[in-house]
Every structure is written in C-alpha cells, then in structure tokens.
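[1] the sequence and its predicted three-dimensional model are supplied below.
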Amino acid sequence: MPLEESLASKLTGTRTTCPYCGVGCGVIANPSDDGQAADIQGDPEHPSNFGKLCSKGSALGETLTLEERLLEPELEGSKTDWNSALDRVAGKFLQTIAEHGPDSVAFYVSGQLLTEDYYVANKLMKGFIGSSNIDTNSRLCMASSVAGHKRAFGTDTVPGCYEDLELADLVVLIGSNFAWCHPVLHQRLLAAKIERGTKIVVVDPRDTATTDAADLHLKIKVGGDVALFNALFAYLANSNAYNDTFVTDHTNGLGSALEVASSFSMDEVVEATGLTIENIETFFEWYEETSRTLSIYSQGVNQSSSGTNKVNAIINCHLITGRIGRPGMGPFSITGQPNAMGGREVGGLANQLAVHMDFEPESLDRVKRFWKAPNLTRGPGLKAVDMFDAVHEGKIKALWIMATNPAVSMPNAAKVRDAIEKCPFVVVSDIVENSDTLTLADVKLPATGWGEKSGTVTNSERRISRQRSFLKPPGNTKHDWEIICEVAQRMGFNGFSFQNPSEIFREYAQMSTFENNQSRDFDIGKFSEVSSSEYDQIKPFQWPKTGNAEQDTSAKRFFANGQFFTIDKRANFVPTPVRSAINLIDTEFDLVLNTGRIRDQWHTMTRTGKTQRLSTHIGEPYVEINPKDALRLNLKDADVAVVSSKWGKAYLRAIVTDRVSQGNVFSPIHWTRRYASRACIDEVTSPAHDPTSGQPELKYTPVNIRKMELEWWAYIGTMKEIEPSQLSGAVYWAISRRGDGWAVELAGDTSTGDLSHYLKSLTSKFPDSEIISFENSVSKEFRYSEFNSNQLQAAVFASFNGPVEADRTWIGQNIGKTLSQEERLRVLAGRPPSGQVSGKIVCSCMGVGSGEILRSIQAGANTVAKVGEQTCAGTNCGSCKPEIAAMIKVQSEVSTKMNLEAAE
C-alpha cells in the first residue's frame, strides 16, 4: 500500500473543508471532549491539498472556543426567543415592502456562507420578495473575474484546475501574493519549479514573499497591468505563438481588440508600467516560447476601477495563442473566500439570476417556472457600493446582513457604518457578539459556525466539497439556511420547507440541470435525486457532473474543444483600453495606498484573532513606506503614522522598507475596533469602482501620511484582557493575544495625565500582587512587573523617548508562568538570558522565533531545509520559507563581510 494511502487509512475523525480561502483544503477534525477545541490535520485524500495546511488552517482547532460567541437572539439590545426575533424580521420586511416596494429591502451576504445558505437566500430575495437587491462580499474580491469571464466566454467559467500548477512550464502570477494568501498552492508551484524547472514570473508593485521565488519580478506601477498585457497581446499577434487556426475557428473580435491594444508605443508601455524594456522583452519572449503557460491572478487584478479590463487583457493573450482548456495552460482566477465560487454559482451577486443564468427572457421564464416564483425579479439589483449608498440615502429601509462585516470591509467604511446606523431596520446574522457591524443591528441572530454546520462549498478550481459538522450547535444558535427558511415561511412564501441541507442541495442540483442540455456550464444534475445518506458521503468533485459520463469527460477543464457558452459558441476578444484610476494623486494626497492580506490573519479577525499562534508573526496594524518617502516625511521605523485620504484616516505603525516603491504605501485590511484604536484601513479607501463589475478600487487610493506627535509609548503583557473601552486614555493602541494572555501596544499625549497611574489602572487587578518596578530618570523610562505567588500577571514598559524596546515574544511566553527570582529580574529588564532571544515569531505553525532560526543559521544551517531539520520552522505550510531564506542571505552577507575585513 502506498505511504499516502496507508497514512490516510489510519486517520480518523470528521472529514470536512477549511473555512478560510478559496483553495478549499480538506481537513480531518477530532474535537475535544468539551467541544472548545479540536485536533486538526490536513486530509491526505483531498485533491486540493493532499494533507497540507497553511498556518491558519493548522490553528483552526484553537478558534472553536465560545468566547465572544453570540449565543442568543437579541431584539433592540435585549435577549429574546427565536419566535419573537423571527416574527419581527418577517413582519418588518413585509411592512417595508408593502409601504415602499420590494426594492426598499436588501440582503448583504457572504462567501463565508455555505452554498445551501446562499441558495435559499437568493431564492427568497429574487424569486419571492421580487428584488435583486442581494449582493455579497465576493463583490469586493472576485466580481471583475466574473465580468471578464462572461465577456470572453459567455459565462462565469474558470477553465483550469490546480493540477495545471504541476504541468505548466511558465506560471505568471499577477497581483497575487501567492505565498501568503494561498500558501498550499504556492508550495505545489515551488515543488514544480524544483522538479520540472517551471519558470515563475510575478507581476506585482511590491516585493513580497512570492517575489522571492520568482525568476522574473515585474515590479509594475500600480494600475499598469492593462498596458503590459495589451502590449503582450499585440506582440503575440506578430509572433510564432499566434494560433491562426484557433483564432479563426473559435473566436470573434480580434481586429477591434488588437487595434486598441496596439495604440501604445513601447516607450509609452515603459512609462505606463514603470518597467525596463529589458524586463518587458524577457517576459514577452518567455511567454511566446512557452506553450504551457498559466496566468494566475487575484485581488491585484480584480480590485481596480479597470479590473474587468485587466481580466480580459490577460484572457486575450491566452485566446490569441489558443492556450486554454488544455493541461498546464490558461487564465486562472484564484478566489479569496471558501465559498466565493458557490455564491457565484447560486446567483448570489446582484447582477446574476441563478445557477449561471442571467436576466434574459428565457432564463427569467425558466427560473419562474422552476421555483414557482410568484414575484420573480425582472433585472439586476444594486451592487455592494451602490447598495450601501442607497441605504445611506434612505432608499433601502430594511437590511439583512449575513456572515460578514461591511462596517469594516467596505470601502469608505465610515460612511457605510453611518448608513447602517441610519437604516430604519437592520438584521445581522453572525457568530460573534462584538463585530463592528453586529453592534449596529436592531435584531441579532446567532448563527452556527464552522464545525457546527453542514453543507457544501466550491473552491477556485470548481471543486465542490462537503463541510461536515463535528460539534453540537452551542447555546441557542441556528443554521443560516434554517433562519432564512423560517423567515420566508413567516412571510407567507411556499418552497422553503426544507428539513436539512441535503434537500436544499438536491433542489439546487435539479435547478442546475433543468432545461440545460449543455447550454450552461454549471450542471450538477448527477445529484438531482441524492438522498440524505448519499449527500453525507459525497466526495470532493469538480463540476460539471451531469450524470452523463460522456458529457463529464472534460470536467477537469473547459474549452479544450474550442466551444464556449456564447450564442455562436465562439470566445470573444474584448477591447481593453488603458484607463487611469478614478481618483489620482495630487499635491495634497501624493501617495498611492495599496491594501491586502497578511499571512496569518483572515478578513476582520473574528476567527483568527482568537488564537495567539496567529497573532505573534504580525500583531499590530501597520503601513509600509519607502525610505525616501519616510525621510521626506520625517518618519522612522516604529513611529505611529496617520494615513489620511478624502474619505477617512487610520493610525498605523510605520514600517520603513524598500518592499514598496517610492510614492506607494501598503497596509493590511484586517484590524477593527475590537483590536485597534483606529486601524480600519477601509475607512481610508476610495469607493470608486469598476463600471462593469462594480468591484471597488481597493488597490489605489490617494493618501497623505504624517507622523503622529506623541508624548509617551508603552508595551503591556498581561494575563487579564484589557477591554478596548479602558484604552481610551491612549491615542493609539493595538491589542493581540500573546502566550496565555494579551499584548498591548499603546501611545498617547499629555491628555493622559499621570502615565504611571493610568497604566497601573489597566493592569493592577490582583489585590495581593507583588510589584517590582524600575525607573530611569535619565532615559525617561519606567517599567514594572506584577506577580502573584511568583506567577507573572503583568509586565509594563513605558518610555517618553520613543517606542519601548523589549523582547515581546519572550515576555509573552512567560505571561502566566511561575518564574524564579532571576527570571523575574529578566522580565523587568525585558530581555531573556543571553543566547535565548526569541525575537518575533517567523513560523506560526511551529511557533519558531527569529532568535532560534538565527542561532541555527550561525551553527551552520545554510539552507531553508537544514533550518527546518534543526528547528521545524517551515516544515508545515512553508509560507515562512521566504523569510527564513532572507535571514540566511543576510547572515551569509554578514559572514562574508567579516571574513573580508579579517583578511585585510
């Protein structure tokens, strides 16, 4: 028996799917006796990850506590029963519709929902309420891909699959920090690079963990993608890669698209992209020479006011070469959420109807008959940005938000928050009790979460997998599909009497194949009669699964036969003119803000923020700024920066680095009012959006930056959580879990008053505790530590000269520990014994800090693999390998310099 099969056969537990990104990794879960944790392992049998997990997936078992869970329904801030809550929701929606019409209500849903939840929500809004005002947070990440696919292929079809990563000879990563955002797939790509010599080109305005492995990094100007791929398209039209047979037999529109693409001279392309002519020529030559070319793109392409044009500019290059639908080649959109694809399939976007049908008359008729829908909508609804504008203007008067946090994640978030506050009736279904959005709700509905609910999700390669429950629903929670169906029935609608998710999935499969006859790409008719027991046993599969073996032979890939889903079955070349960002930099806002994810956090941290393991790599909100810009602005590393735009501002720790080009800054999207004073970067971002897809321009916002003038800085490690409300005395603060307690970075001005008294008010919560303190009047620093029977309860470091220096990782590891007299003094000094420096955590999976890695390098571990052998760092998901490699490089340079100096 092969080793993989032997391992898989020994693993027991519930096979389910990870709830984070669109990779869709299979996991095996074994819950603890109290259901507050679980042992999580990658599923070796799942074809998306073959047992591998990233740092977030590995830490899933630590996020299952009931801490901060919403467990009871609430009406106007008071706990209530489900009947009262659902009666209120149904009654208010009916009343609003009766008084103002169906377009006065809206649903805003989420790629965190399961497909079954999504299906009934879409059915209720579009089929029975009679409005298309249902949109999803997938609008923020993948809507431009949907629009680009539909323009080129006639439908929202992802042609390829993950296997293409191993089969491609050239992989072009565009606008994707693959190593951090999709680390399991990145490791598959790196394995192909080692085993097959696959070349990697990265098109990204930043230096990232992904660019470290690139054979060619095209450090493009933000927004320069269309100019680059138009120029490539024009080059390919006159190259040996031009596929005349494919273009002639299977496409339309080459002439007009090529005319637009050829409008820039090469000098203009260089100017628009910021790239050297040498790098451009190298890229074009590699692309021309390599038949098996795979173009992977993500948010850097989609989140733009030209996002749809960027998508089509990439697709045009594959159509002109005929490199689509065959092994190792094609355009490949990688999604950011676990079920962004499932939402697109059911019709969860406002501009879709259902199961890849739009609003043409025959589809409207078909859907109306299938659903027996009395009030079927007739056309598209409001996309996310326009939807919240309508809420703000009072046009939408009843809003139901499900499993997402738009008060943080929408652009111009302060306005969105204000809109939700103004809305006459707001319902929020969620699992946490303290999200920024939930606090604004009139009705709070406690939903079940991952591990408690059951259904399906679809990943980026169109693979449908089961999420299975292995925990009992806690408190008085309900499943999302159940909540939606109960409201629908209270509103008097038939067609929502489902008893379990398998019944919903069965109807969904029936709808996908209803009057299809291969006219639509999405068809899972094989499951039209699936029983509950068969549903429970479904193994991961790629659609289509029509039940017809002959039709399913091409399930891995689409379009190998040159047949598309347009009226004439031909693909469309789409003209993609170069357009500037809608809001450009000027003398007041002279820097371009780019936003994105970091390795160990997810969305607005409602799940990942619960585990200290994921907070130790990066525990504070930050902004990266180029050294030349920092010098001009008098900003130094670790200063607190105020980042401002026309729409808002954020307070962020400055990181001075040449990872970003001059004139550009970068900040992560994750921090909320729960974890920081004012770090919601989407309060800063522009609400400008793509006119076709409606996707916001989150990668380009004009901003300015100034140094926040502060009087004092402090760092606290404490066993007892400090509530955000207690931190109002600090102008800047950020809180994260650390060890068995919490870490708080804070800073303030003279308005704080007596700093020592203020800090002690935050930490002195133990009446019999022993205080050890130290003060240096020369350096203007003071620090103290608090012990209870030699157990470290709190350690406080304060300075009037700048950010405090202390080994935060080591201090965090000792919070709650019983320490010796020497160790107690070490805590006060903020430093471990010589040779034990922890440094910041580099490998979150294995909890390995930079100190331990550096010691292994100094002891002779001169490769990432050898460091892994000695420390275990980098041996799980591998997303820390670029950082380890950089440390090896720096240490090698230091050693070489020392040797040269010694020789002299």
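    Great, that's in hand.
[2] use CA for all of it now, contacts and neighbours both
    Fine.
[3] mind telling me what element the most centrally placed residue in the chain is part of?
    Closest to where the C-alpha atoms of the chain average out (Cα atoms, centre = their mean) is Gly336, at 4.9 Å. Assigned by DSSP states H and E, Gly336 belongs to no helix or strand.
[4] okay, helices next: where are they in the stretch 51-200 of the chain?
    55-58, 82-100, 115-122, 143-153, 163-167, 178-181, 183-196 (DSSP state H, counting those that start in this stretch).
[5] in CSV, list those helices along with mean neighbour count and distance to Leu445.
    Shown next, in CSV, are the helices of the stretch 51-200 of the chain (neighbours: other Cα atoms under 10 Å; distance: least, Cα to Cα, whole Å):
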stretch, mean neighbour count, distance to Leu445
helix 55-58, 24, 27
helix 82-100, 17, 8
helix 115-122, 27, 14
helix 143-153, 25, 28
helix 163-167, 21, 41
helix 178-181, 26, 31
helix 183-196, 19, 34
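[6] for those, give me TSV that also has distance to Arg706.
    Supplementary listing: those in TSV, determined by distance: least, Cα to Cα, whole Å:
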stretch	distance to Arg706
helix 55-58	34
helix 82-100	46
helix 115-122	44
helix 143-153	34
helix 163-167	43
helix 178-181	29
helix 183-196	34
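[7] for these, which one sits closest to Ile396?
    Among the helices of the stretch 51-200 of the chain, the nearest to Ile396 by Cα to Cα is helix 82-100 (9.0 Å).
[8] for the closest one, give me every contacting residue.
    By Cα atoms under 8 Å, 6 or more residues apart in numbering, the list of residues contacting helix 82-100 from outside reads 73-75, 102-105, 397-398, 425, 427, 443, 445, 483, 486-488, 490-491.
[9] and here's the other structure:
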Amino acid sequence: MSNAAVIPLVSATSPVDVPHATVRTTCPYCGVGCGMEAVCVTAPGDARRGAPEHAPENKQQNAQAAMPEIHGDALHPANAGRLCVKGAALGETLGLEGRLLAPAMRTRGDAKETPRTVSWDTALDAVAQGFRAVIAEHGPDAVAFYVSGQLLTEDYYVANKLMKGFIGSANIDTNSRLCMSSAVAGHKRAFGEDVVPVCYDDLEAADLIVLVGSNAAWCHPVLFQRIARLKEQRPAVRVVVVDPRHTATCELADLHVALKPGSDVWLFNGLLSYLADRGLTDRSFVGAHTHGVAEALVAAAADGGDIESVARTCKLAVQTVQRFYEMFAATGRVVTVFSQGVNQSSSGTDKVNSIINCHLLTGRIGKPGAGPFSITGQPNAMGGREVGGLANMLAAHLELDNAAHRALVQDFWGAPCMAVQPGLKAVPLFEAIEAGRVKAVWIMGTNPVVSMPEADRVRAALARCELVVVSDVMARTDTADLAHVLLPALAWGEKDGTVTNSERRISRQRPFLPPPGAARADWDLLCDVARRMGYRGFDYPGPHAIFDEHARLSTVGNGTGGVAPRQFNLAGLTGLSRAAYDALAPIQWPVPCPATGTGPTGTVRLYADGRFSHADGRARFVPVRGCWPAHGIDNDYPLVLNTGRVRDHWHTMTRTGKVPRLAGHTSEAAVDMHPHDALLCGVREGELARVRSRWGAMVARVRHGGGMPRGSVFVPIHWNAQFASDARVGAVVNAAVDAVSGEPEFKHTPVQVEPFPVSWHAFVLTRTQELATPATYWTRIQGRQFVRYELAGREAIADAGAWARALLDVKAAGADWLEYEDATAGVYRAACVVAGRLEACVFLSPRPDLPARTWLSVLMENDALATPERASLLAGEPLEAGTDTGQIVCACFGVGRETICRAIRQHGLSTTAQVTACIKAGGNCGSCVPEIGALLLACHAVQAA
C-alpha cells in the first residue's frame, strides 16, 4: 500500500453534529491499527454533551444518546475495510454504563469508602499539591506515573515531558513494558534504534512466514486473514508456527514447531549454525553492513547447534527441526513475525536477537518480503515508544543515559529539571511503592492490580501508598477502587490525536462523540496539573500543537551536532495547521521533508540501503545463549503456566465485557490443560480448580481442547473483580523480569492445579444487574437485556426455594414464581415471571453439567413467555430439538456450535467456505474459521465411525 493521502469525509477537532456524517478514525484494540468509519446516523445529540461537571444524575440521560455505526475503512492501508469481531462490535461499547463522569475523591484508597464527587479545581489542586508536597520533602524520585498503550501519542508526549523534563525524574513507565519492551531492547541492540524495518505488505511479498509466539488468528485477526488470503492466492507460500500450544493459528500452518516452553534461543541459535554451516551467509551484506558475526556464531555453536542437540533441548522430533531449517534456508523471502510469546520472558531480549541474527546472516532485511517483524498488542504501543514512554528512554528515540541527548531535549523543552538517569521500570516501580520509596503515583488508562505480575502485591502496595491518582474512563476497576483521586478521562470515540501501529503507520483517532459529563482528555489533565505545579510550556491550544512539537523534536539534532542520525524523523509533518492535522492521512515514518510543491511522503520499508542506526551505520549481531526461565518446575509446582488473550475479549474487559456477542465464545475464566495432567491433578473438565503458585492463586473452570501439551496450562488474562470472584491470573504470575528490558515472565510460572471442591453449582439469568446473595464462586456475563451469573458454593443449601428468592431479591408485586425441585437429586429450577415476561431464572444442581444457556437467553430476550415455554423452563431443556444453538463460534453473526454441526450433517458440508455460504459463519472477520475447520473434522470423524 502507498502512503497516498486519504482525506477523511469529516475531520474535526470537536465531535460532529451533522446527521449521517462519517468520521474516519482508528481502532483502539490491537497494534494492527485498523482504519474505521463511524457513521453518525443521527447527531450524537445533546444527551452526551454539556452535563455539569459534578452531576452524576445525568448518567442515565447520557446513556440514551444515539450511537454511531462502526464500519471498516476501505481506504485505510492497514485493513482495507476489514475488521475483527471486537472492532465490528465497538458501537456496542459506547454506552455510558459504568463510566466515570465527574472527578471524585476519597480520604483513603479503599473501595469500601464511596468516593465523593468534587469539582475539577478541587481534584486537580489535590493532585498538584500532593505531588508538590512529596517532591519538596522526598525529592522527585518519590513520585511516579504509570501510563498505557491506550493513550494517544499526544497524551504520552505531555506525560513524559512533565515527568522527565519538569518534575525531574524518569519514574514514568507504561503497561507496554509488559508486552513489547523486549522487542524494543532487541531492536536497539541490533539496529541502534527501536525500529521495525518491515511493513504489512512484506507479508504478501514473502514466500515463507514464520510466526513465533503469536496466536495471530485470535490476537491480530485482520493481519492473520491477510496471510490466509495470501495462501489461497499463492498456495506455494509456506507458514510455520513456532509455539508450545496448538492454537487456532496452527490450523493455517504447513509446519507447527511445538517447542518446549522457553527454548526459543536454542531453536534459533541452531538455525543460525545451520545456515552458516551450509554456506548460506550473505557475505557481501555481512561484511559491509554488520559487526559481530563471528562472536554470534561461536555462542550459537556453544549451545550445541546441531539438529539432534536442538531437537533434544527443544523436545522436538528431529524431522520437525530439519524441515523448519530447510524451509528457512531454501527461501529468500522470509518474514519472521514475533509477539508476546517471545517478548514476555526473562530472556525475551535474547530471543528477539536470536531471530534478528538469522535475518542479518542471510541479508534478509531491507528487502521486499524479508525481515524480522515485531507486532504489538496495543493500539499505540509504538507511539508511546516514539515519545519515550518507557522509563529508560527519552522522546524522539533519544537516549536518557546520553548526556548530549539529554541536553538537546532539555534545551528544546526549556526544561528546568531534566532527569539524569533511567527511572523505575514497571515491576521495580510497584516494589518501590510497596517499600514506601515512591509515595505518590498517577495511573493513567490501565489496571495494574489485574495486569501486573504478583498482582496481590501490587494491590497491597497501592493500598498503603500516600497518594494514588487514577485517570480512567470507568468508575470501578480493581485499581480505581484504591484511588484517592479519580479523574474522568475521554474514551475511544471521544479522543482526538494520533496512534502508530506495528508497521510504523501514524493514523488519526478522531472524535465522533461529545465528551460525556465532565470527562477531559488525558493531555489536558496533565497540562492543567503542570500549570498548577508552576511549570511553563504546557499551554497547548489543542492536540495538533502537541503533535507539532513532537514532530519538531524528531528533527532536532538528527544527524547534526555530533548526534547520530535517527530513522525516527517526522520532518515532513512539522508545521501542520489545525486543519492539516485534522485531515492527516495514514502515513509511515520516517517522513522526510517533502520536495517543493509536494505533500509529505512516508517510508514503507527501512534499511534498504544497508545503513543502520548505530553511529558507524552497521547492524550488530548479538551473541546469545539459551537460558531457561528464572523459576523452574518442581514436585510442588509441576506445571508451567502460560497466560494470554482469548479471541473476543480485550485486556480487563472494560469495553468487551459490555458486549453480549463477545461473551458467547469464552464466558468465564478457564484453565486449559491436557487431559492427562488433569487426571494427575484430580480435576475434571467443566469443574472448578484452583491454580496456585508461590506468588498467589486464582480459581477457574477446567477445560480441554486448547491444544495444550502435557506439562503446561493456559489461563486468560482478562477476568477481574468486576467480572469474577477470584480469577485474576496476574496474582499467580511470578515477577521475574528480563535483565535487559525489564519485561516480566508471563509465559512461564510454575504452578499446581488442585480441585476446588464445592457443594453445588448454579446459574442465574436476571434483569437485575447485581445479585442479592454472594456465592463462593461467581462469574458475571453480560447478555442482551439481562445478566448471567455462573455460581458455585461450598455450604450446602438447606432450602433451595428460600435461597433462590433471596438470591434474586424477588419483590415485584404480582410476580409468578415457577419452581421445580428434586430434593433427592439436589436439583432445583425456578423462574420469576412479571407481566408475562421472564424476569429471572435460576438452575441449581450438585453437578456442573447444568442445562444449556443459549436457549434460555432467547427466552430472556422475548417480550412474553408462552405457556409451553414455562414448562420447558421447569424441564430444563428446550421444547424442540435444534432450538439450542450451542456455544458461540462465530461472534460476528451469532452462530453457535450446534448450529454449525447440524448444518454440516444435514447438508453434507466439507469445507469452511461451504459452511460460510450455508449459514454465514466465518464470513466476516474470519477469526472463527480455524474452529469451523476443527468442527468439520470432528463431525466427519463421528460420521465415519
């Protein structure tokens, strides 16, 4: 794709009020950076605009505003109109339920204390005065910011300027530390700068795509579908997946390299030796453009670089290693895509460099269809890197530990108190809060009490911190519950600024909804606090002015005054007027100054000239050795815990948890494990189990079928105190970090899995948002017009009817209470019908195999309950066979497992394309195509038997 201008249909720095207007913006989920169109079919309306700044009674009025339709932008180069199911469902996340709409304060950081609504002046004075007082008494390193890849680049820039240049500490880190900081460190070691040299088009130019530690089918679906279409168009293209798990991505692979967790460096060191031994070194490229090849080859050989040794270490068949190496060796155009499976490791930086070494040795970089490709998990992880969002960086790819760089930035900012040394990275930052060395922290747009390793320790640290400030869009999160000051921020749809995706493409996020209540932009809050602290240089008229300052800084000292040239350069985007900024088309940096009379042009691919960002222009081979994770398994903790995402949820579910169709695929936290391991642990599929490590514990439901090898378990990262009783996997994860990058080891924590015995299981569907009676275990799932709870308890229920009435808090006059009980079997079913409509139902059993939920959901969505349906409720099954659609497989079209299987059997379907043609499943984002393929195999196997 070119960098040709794409002018938005409507561009504005304030939300549109024009009926049927279309605003081009960018998706707020993963790093693919998909373009979107928000079609405002009616004016966003006054319902969300102009609410008094401390008038929470406006919340219901705000929630009723008409919502835009969300479509993929066919003109955006990243996605050409395609969206994953999460992106397609964004319109359903824009309601104001649960939003923080006014500043609030507590005396103590304790969820038991209800925060009191205050004015902006009161809240921001408390922040400014609190930070000033701590700095005056304890120095600048006693305060910190913890920010997020959810922030826009302009927000990130102001936060770093304030902390590093004016407060005078580098104690600002980001949740991006948790997902891609090892890639940053690997890039800087190899290239001299944090640069992704390739682009998405290189995937379509490649003949071999190697996906390492990346379940792209679920985590980067639009990118994965580009690869899938490529294989359809060019069947000779090969895909290799390197991953301990057999994920949905493996369904596309020609070869799955299911290596032992943590053994990546051995695998790629072996590949490096294999290539060198067979004379496949690009001697001209290596000699002219690199340093250190001999040392890297010595280190690789010391790891036992022969195929047999690699196979033993990685627990692979010799034939698998041989085939992978032969495919890589025989293919000139190779793109190696890597993500969190590589980065989130105590040796993640070495893993990154082991991959890059193989590309440098063969000269497979800077060319179409060739190069190492780090894909990010957050929408603006790269934008945060551009402005120095990590504690060890300065803005504009300048180095904090370089005195000349510090002086350059200090002079540009007019900064009075420049940080002189790297600050605390994420894990040490919260350890410093716990120890009392950091006494005030401002957390922006992230939820570390859920997402950090040793999350219980993080919660305890914040609970004892003197001042915790949280700016967020939600009134209740695990972290917001510990805040002294709560500041309402803008959400996606209301924000105005830029983000940068995984291929260095800068895109605009444009607002199409007015700010609700008193919510304000993050950069605006930061500037207001900076001014209240007495600092100059924070009077920006809008985000366009911040972007211009950011762009100008990228040009200062870039290749002049003894400072080495940097690839990060936005010279062609300096001086943009507000209108030009509003109309900015997606563009890849570097953006050099345009020729006279032409517009700015981005750069698709880097290092084509063989000149890298080290002072001498040469790339570096980095000698690396295999190193096992910091904590190994033993008899007490014999299993390896791996964490990550599920297909239809995002981070801590503040958006996706609102959307019923996104809850249907994976409804509650689960521990996925091999059946043999489950047998040894004494747990069964469908039952509850406790996952325990030396650092903490959580409870989840056991499941099989996720492609887990023996010895490993997988738990998703999303569930938290708003959606489950005890499902924060961060509490279990160890806090070992990479020595270079500081990125935590999320993929390898030794655990044990043990039964979580309960006396009963139940589920409830209710129109009431909260249950009156708590349970030992609960999970909350959003439905259409109702909420579903999965429950379990340890204490026996003596009177099921009384328990059910108390649980549902049935008080409606004239309500019909229908119930069935088999006291001998311990089975109880009840329903509450009000004015002919099903208001709530509850199903109780001593066993976890309760009736299917999907047909009951349909009854809850109906306006009236027919007499036969009342009987089916008490019978615990639908009236007609085929009514239950089963667990959602295709969330885009709401197609369930049973519907797909029935279609396969009844119509003799044999391909995913036939399934799509028959019932639409798989016909939109394609995320479910691998699962449809698995169902086809399963159904045909049953028929063959």
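    Okay, I see it. As the structure is a prediction and not an experimental result, all values here were calculated from the model.
[10] so how far is Ser471 of structure 2 from Asp528 of structure 2?
    13 Å (Cα to Cα, to the nearest Å).
[11] neighbour-wise, which of the two wins?
    Neighbours were counted for Asp528 of structure 2 and for Ser471 using other Cα atoms under 10 Å; Ser471 has more, 27 against 19.
[12] wait, doesn't the more buried one sit right on Val441?
    No - using Cα atoms under 8 Å, Ser471 of structure 2 makes no contact with Val441, being 11.1 Å away.
[13] nearest residue to the alignment partner in structure 1 of Thr174 of structure 2 other than its sequence neighbours?
    Mapped onto structure 1 by TM-score structural alignment, Thr174 of structure 2 lines up with Thr136. Excluding the flanking residues, the one nearest Thr136 of structure 1 by Cα to Cα, 6 or more residues apart in numbering is Val109, at 4.5 Å.
[14] map that neighbour across to structure 2 for me.
    Val109 of structure 1 maps onto Val147 in structure 2, by TM-score structural alignment.
[15] you'd agree Ile334 of structure 1 is up against Val301?
    No - contact criterion Cα under 8 Å: Ile334 of structure 1 and Val301 do not qualify, at 10.8 Å.
[16] out of the two, which sits in the busier spot?
    Val301 (29 against 26).
[17] gap between that one and Ile174 of structure 1?
    7 Å.
[18] residues in contact with Thr211 of structure 1?
    Neighbours of Thr211 of structure 1 in contact, by Cα under 8 Å, 6+ apart: Asn177, Val202, His217.
[19] which position in structure 2 aligns with it?
    Matched by TM-score structural alignment, Thr211 of structure 1 corresponds to Cys250 in structure 2.
[20] check the secondary structure at that match for me.
    When classified by DSSP: H, G, I helix; E, B strand; the rest coil, Cys250 of structure 2 comes out as helix.
[21] and for Val457 of structure 1?
    strand.
[22] how many other residues sit next to the counterpart of it in structure 2?
    Under the alignment defined by TM-score structural alignment, Val457 of structure 1 is paired with Val499 of structure 2. When neighbours are counted by other Cα under 10 Å, Val499 of structure 2 registers 28.
[23] got it, and the one 10 residues further on?
    One way to gauge burial is a neighbour count; for Gln509 of structure 2, by other Cα under 10 Å, it gives 24.
[24] which residue in structure 1 aligns with it?
    Here Gln509 of structure 2 is matched to Gln467 in structure 1, going by TM-score structural alignment.
[25] show me what contacts that match?
    Gln467 of structure 1 neighbours (Cα under 8 Å, 6+ apart): Arg15, Thr16, Thr17, Cys18, Trp450, Gly451, Lys453, Ser454, Gly455, Thr456, Val457.
[26] equivalent analysis for Glu754 of structure 2, please.
    Applying Cα under 8 Å, 6+ apart to Glu754 of structure 2 gives the contacts Cys681, Gly682, Val683, Ala689, Arg690, Val691, Arg692.
[27] wait, doesn't the first one sit right on Val713?
    No - taking contact to mean Cα under 8 Å, the distance of 11.9 Å between Cys681 of structure 2 and Val713 leaves them out of contact.
[28] and the two? which has more neighbours close in?
    Ranked by neighbour count (other Cα under 10 Å), Cys681 of structure 2 and Val713 place Val713 first, with 31 against 14.
[29] and the equivalent of that one over in structure 1, what helix or strand is that in?
    Aligned by TM-score structural alignment, Val713 of structure 2 pairs with Val665 of structure 1. Per DSSP H and E, Val665 of structure 1 falls inside strand 664-668.
[30] same question for Cys527 of structure 2.
    helix 522-532.
[31] please apply the same query to Val842 of structure 2.
    Per DSSP H and E: strand 837-845 holds Val842 of structure 2.
[32] following that strand, which helix or strand comes up?
    In N-to-C order, the element after strand 837-845 of structure 2 by DSSP H and E is helix 854-861.
[33] now do the strands in the stretch 201-350 of structure 2.
    Secondary structure of the stretch 201-350 of structure 2 by DSSP state E, counting those that start in this stretch: the strands cover 208-212, 238-242, 255-257, 290-291, 334-338.
[34] helices or strands next to the shortest one in the packing?
    This means strand 290-291 of structure 2. strand 619-620 (3 or more Cα pairs under 8 Å, 6 or more residues apart in numbering; DSSP states H and E).
[35] what is the corresponding segment of structure 1 for the strand it packs on?
    With TM-score structural alignment as the criterion, strand 619-620 of structure 2 aligns to 571-572.
[36] how big's the offset between the matching stretch and structure 2?
    When structure 2 is overlaid, stretch 571-572 of structure 1 sits 0.4 Å from its aligned residues on average, using mean Cα distance after the TM-score superposition for structure 1.
[37] got a list of contacts for stretch 924-939 of structure 2?
    Residues outside stretch 924-939 of structure 2 that contact it (Cα under 8 Å, 6+ apart) are 82-85, 217-218, 221-222, 225, 248-249, 251-252, 647, 889-890, 892, 900-901, 904-905, 909-912, 915, 921-922.
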